[in-house]
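**Student:** sequence unavailable; structure follows:
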């Protein structure tokens, strides 16, 4: 999946969860257990299909992955506010 896929274009946000998990040799299942969010919901986020995310979930993911929000999410170019 590339940043220019239609799912990412719809929200203008790209999630880098896949890359962060790979860098940490962590599985989505392990992250799910540590964060307390279902694998299905994390998969939706990872595949850029999420429409929203709770701040508490975002914080928990960043705490477990020891990253900043900007490491996890980025705005795609060409995005215009709706």
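**Tutor:** Looks like it arrived, so ask away. The structure presented is a predicted model; accordingly, all values stated were derived computationally and were not measured.
**Student:** only C-alpha atoms for contact and neighbour calcs from this point on.
**Tutor:** Will do.
**Student:** residues of stretch 28-48 that come out buried?
**Tutor:** 28, 31, 32, 35, 39, 42, 43, 45, 46, 47, 48 (16 or more other CA atoms under 10 Å).
**Student:** return the subset of those residues lying in helices.
**Tutor:** Of the positions in the buried residues of stretch 28-48, 28, 31, 32, 35, 39, 42, 43, 45, 46 sit in helices, assigned by DSSP state H.
**Student:** pick out the most distant pair among the buried residues of stretch 28-48.
**Tutor:** Farthest pair in those (CA to CA) is 35 and 48. Separation: 18.6 Å.
**Student:** dropping in the other structure now:
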């Protein structure tokens, strides 16, 4: 199972969903689905934008749970 820790990273960086969605150019609905783990996949370019804006590594956002 892959756990999405995006909400925690956003909280730590003090960035709102609205602001993040605007900065990475996705809808707030798609960002919400991503935050809640309701997506089947994520494009590398979206992950790259998230990491750039949030100043983090992919492993900060995504976590593998066995």
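**Tutor:** Here it is on my side, so go on. Please read these numbers as outputs of a predicted model, since none were measured by experiment.
**Student:** dump the ones in helices among the buried residues of stretch 28-48 of structure 1 into a markdown table; add distance to residue 16 of structure 1 as well.
**Tutor:** Compiled in a markdown table, these are given as follows (distance: CA to CA, whole Å):
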| residue | distance to residue 16 of structure 1 |
| --- | --- |
| 28 | 13 |
| 31 | 14 |
| 32 | 16 |
| 35 | 17 |
| 39 | 16 |
| 42 | 12 |
| 43 | 12 |
| 45 | 9 |
| 46 | 7 |
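**Student:** which one of the residues you listed is nearest to residue 11 of structure 1?
**Tutor:** For these, the nearest to residue 11 of structure 1 is residue 45 (11.8 Å; CA to CA).
**Student:** OK, contacts around the closest one?
**Tutor:** Shown in contact with residue 45 of structure 1 (CA atoms under 8 Å, 6 or more residues apart in numbering): 15, 17.
**Student:** trace residue 12 of structure 2 over to structure 1, please.
**Tutor:** Aligned by TM-score structural alignment, residue 12 of structure 2 pairs with residue 23 of structure 1.
**Student:** now the residue nearest to the spatial centre of structure 1: how far from residue 69 of structure 1?
**Tutor:** Taking CA atoms, centre = their mean, the centroid of structure 1 lies closest to residue 15, which sits 3.8 Å from it. Distance of residue 15 of structure 1 to residue 69 of structure 1, given as CA to CA, to the nearest Å: 10 Å.
**Student:** also residue 31 of structure 1?
**Tutor:** Distance of residue 31 of structure 1 to residue 69 of structure 1, computed by CA to CA: 16 Å.
**Student:** just residue 55 of structure 1 next, same as before
**Tutor:** Distance from residue 55 of structure 1 to residue 69 of structure 1, by CA to CA: 10 Å.
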